[in-house]
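S.K.: Here you go, sequence then predicted model.
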Amino acid sequence: MKSRGRVQMLRCALDGVEATVAHTTHAFARHSHDCFGIGVVIAGGQRSASGRGPVEARATDVITVNPGEVHDGSPLDERGRAWRMLYFAPSLVTATLAECAHSALREVELTRPVLNDPKLSMCLTRVFSVAVHAIDEDVTPDNLACEEALLGLFAHVGRHYATSAPPGPVPNVSVARARSRIDDDPASASTLAELAAEAGMSRFQLLRSFAHEVGLPPHAYRMQRRVALARHLIARGMPLVDAAVSAGFADQSHMTRAFVRLLGVTPASYAAAVR
């Protein structure tokens, strides 16, 4: 597989937090995360089509993403870009914001995909320095410092960049049925015709409506859910070859290509970071 730089997942001392560092020219396909993401661009620049509109981010900018927000990402030039990123479980974000006296926020939304805020960047760097780099260097983390850094970060985020998420559009019930079928069993080899029958639509109607509602066509959405399932199985200790088959991939190589396309990392790298 041709090298496009490096994306690395690191161990994090904080429960409910994943860490990624990267320096890459890789162009990420449209995808979404189940978590909130907050990161800092270290070098170069990135262009992305986020759920909040097209944006560009350059060195020292902070970048954010909300759970379920479909986005992509490509470098501004051939030099690529480098970043540090933390992904936070939604329950952790909600609970931490509540502790920081932002208790009115229930369904949280980060309001800006790109911003220049030296203090926020400093807060994020602090979390990395005490909760991520220490683990990567086999140094016992200071749990008190980790908790203080996390609260400092979300106290600032809550004051300036978080709001109650507005009610979403009323979901298309037919599309929701097809989506639920994929969510319930992403490893299944369901055809478009079978999904359309579940939704009570023609194949063309489902394809068009699903992409409009979800932000991804059914095949891309199922691939994303398969990667998510494989990640879960790998984190539980399942061997890579077994995780690939259990998640619906043809083989381990197929799973690896999907991981790299969506996450920029191989399953083996992910396993090393979470086990």
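M.R.: Okay, I see it. Every value quoted in this text rests on a predicted model; they were computed, and no experiment measured them.
S.K.: CA only for contacts and neighbour counts going forward, please
M.R.: OK.
S.K.: can you map out the strands along this structure?
M.R.: Remark: strands of the chain, listed N- to C-terminal, are 5-10, 17-24, 28-31, 36-50, 53-58, 62-65, 71-75, 81-88, 108-110, 114-115, 162-164; assignment by DSSP state E.
S.K.: contacting residues around the second one?
M.R.: The set of residues that contact strand 17-24 without belonging to it, under C-alpha atoms under 8 Å, 6 or more residues apart in numbering, is 4-12, 80-89, 132.
S.K.: now those: which count as buried?
M.R.: Neighbour-count burial (16 or more other C-alpha atoms under 10 Å) is assigned, among these, to 7-12, 80-89, 132.
S.K.: Make JSON lines out of the strands of the chain and add distance to Gly152.
M.R.: As requested, the strands of the chain are arranged in JSON lines below (distance: least, C-alpha to C-alpha, whole Å):
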{"stretch": "strand 5-10", "distance to Gly152": "21"}
{"stretch": "strand 17-24", "distance to Gly152": "15"}
{"stretch": "strand 28-31", "distance to Gly152": "29"}
{"stretch": "strand 36-50", "distance to Gly152": "14"}
{"stretch": "strand 53-58", "distance to Gly152": "24"}
{"stretch": "strand 62-65", "distance to Gly152": "16"}
{"stretch": "strand 71-75", "distance to Gly152": "27"}
{"stretch": "strand 81-88", "distance to Gly152": "15"}
{"stretch": "strand 108-110", "distance to Gly152": "16"}
{"stretch": "strand 114-115", "distance to Gly152": "18"}
{"stretch": "strand 162-164", "distance to Gly152": "14"}
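S.K.: I'd like to know which of the ones you listed is closest to Ser269.
M.R.: strand 5-10 (6.9 Å; C-alpha to C-alpha).
S.K.: Tell me what angle that closest one forms with strand 81-88.
M.R.: Angle between the axes of strand 5-10 and strand 81-88 is 20 degrees (criterion: axes from the mean of the first three to the mean of the last three C-alpha atoms, to 10 degrees).
S.K.: adding another structure so you can compare the two:
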Amino acid sequence: MPLFASEWFARNGIECSRVTASDSAFPRHLHDEYVVCANLSGREAIWLDGKSYEAQAGQVTVYNPTSVQASQFSVEPVSFISVHLPQSVLAGTPALREGAFHHSPLFAAICDYADATRQHDEGLQEQQLMWLCGELLDDSASRHQGDAQLMVQVKEYLRANLSSKPQLATLAQQVGLSKYHLVRRFTQLTGMPPLQYHMQLRLHHARELLRRGVHAQDAALQLGFYDQSHFINAFRKVMGTTPHHYAHQLRINSR
């Protein structure tokens, strides 16, 4: 099976693809951007600037701009997600660690960024990009103990502003951090990026409003959901049922 890109997205100058291959090869080539990949299945033998690596499922591969690379793919089907980051995105960054290696947070960040590119939500795409870049940069300052208290402040801000979607720049400004640092540390300390955390808060408050007898449409408007289908789908994803059915069941069971 030759190389085949089953998906290819471009968002704000950043390309993202999902590639499958079997018993085929990439000849020696180079890129003018950073390329980071999450390897989903199969094995890839990599030649990179004179060194040899083997990428396996669950590992990431990272290539710096202008590095010369070649690949030989196993007979077993290979599948991987690639994100191509222009040099301007990581301006001033020294060469990244290259090759194939295990890095679970970076693997998850690549996959989640790829998922975000499928959605027409620029705020979500920005957040996932910040998380991805933060994992790549992996600065030691991001492990400072004081970050835990700063993340508490972020949580308090999110809880106090449930009726509108927060901007990452505003959140970062609240605690004096870069957007990269904010998203990375919040995700590390809570297990969830800030925008998803905020959505959870909104939906739990929506459930509380429904318990009080507030109509589902009014609850959605109070929480800034001007698109009813968005509210219904988000509620069902977290609660396992629609707002209307949830409210209906409450009324039946309270009699």
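M.R.: The structure has been received and is ready for your questions. Model, not experiment: these values are computed from the prediction.
S.K.: matching residues in structure 1 for stretch 179-189 of structure 2?
M.R.: Equivalent residues of stretch 179-189 of structure 2 are lacking entirely in structure 1, counting by TM-score structural alignment.
S.K.: chain center to that stretch, what's the gap?
M.R.: Taking the mean of its C-alpha atoms, stretch 179-189 of structure 2 sits 12 Å from the chain's own mean (C-alpha atoms, centre = their mean, to the nearest Å).
S.K.: buried sites along it?
M.R.: Neighbour counts using 16+ other C-alpha under 10 Å place Lys179, Tyr180, His181, Leu182, Val183, Arg184, Arg185, Phe186, Thr187 of stretch 179-189 of structure 2 among the buried residues.
S.K.: if we can go back for a sec, quick check: which of the strands of structure 1 is nearest to Gln252 of structure 1?
M.R.: Closest among the strands of structure 1, once you apply C-alpha to C-alpha, is strand 5-10, at 19.2 Å.
S.K.: Which strands or helices does that closest one pack on?
M.R.: In this structure, strand 5-10 of structure 1 packs against strand 17-24, helix 267-274, with contacts taken as 3 or more C-alpha pairs under 8 Å, 6 or more residues apart in numbering; DSSP states H and E.
S.K.: Need the contact partners of it.
M.R.: With C-alpha under 8 Å, 6+ apart as the criterion, strand 5-10 of structure 1 contacts 18-26, 132, 136, 264-265, 269-270, 273-274.
S.K.: go on, stretch 110-119 of structure 1?
M.R.: Applying C-alpha under 8 Å, 6+ apart, the set of residues contacting stretch 110-119 of structure 1 is 50, 52, 55-57, 60-66, 161-163.
S.K.: So how do I select the buried members of those residues in PyMOL?
M.R.: Filtering the contacts of stretch 110-119 of structure 1 down to the buried ones (16+ other C-alpha under 10 Å) takes a single PyMOL command:
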select buried, resi 50+56+57+60+61+62+63+64+65+66+162+163
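S.K.: Report the contact partners of the residue nearest the centre of structure 1.
M.R.: When structure 1 is reduced to its mean C-alpha position, the closest residue under C-alpha atoms, centre = their mean turns out to be His33, at 3.2 Å. By C-alpha under 8 Å, 6+ apart, the contact set of His33 of structure 1 is Asn66, Pro67, Gly68, Glu69, Val70.
S.K.: check contacts around the third one.
M.R.: Under the criterion of C-alpha under 8 Å, 6+ apart, the contact partners of Gly68 of structure 1 comprise Ser32, His33, Asp34, Cys35.
S.K.: Quick one: map it onto structure 2.
M.R.: The equivalent of Gly68 of structure 1 in structure 2 is Thr66 (alignment by TM-score structural alignment).
S.K.: isn't Trp83 of structure 1 right up against Gly39?
M.R.: Yes. Contact criterion C-alpha atoms under 8 Å: Trp83 of structure 1 and Gly39 qualify, at 6.9 Å.
S.K.: Just give the nearest non-adjacent residue to Trp47 of structure 2, would you?
M.R.: Take Trp47 of structure 2 and drop its neighbours on the chain: the residue closest to it by C-alpha to C-alpha, 6 or more residues apart in numbering is Ala70, 5.1 Å away.
S.K.: residues near His212 of structure 1, how many?
M.R.: 12 (other C-alpha atoms under 10 Å).
S.K.: State the distance from it to Val70 of structure 1.
M.R.: Separation of His212 of structure 1 from Val70 of structure 1 (C-alpha to C-alpha, to the nearest Å) stands at 11 Å.
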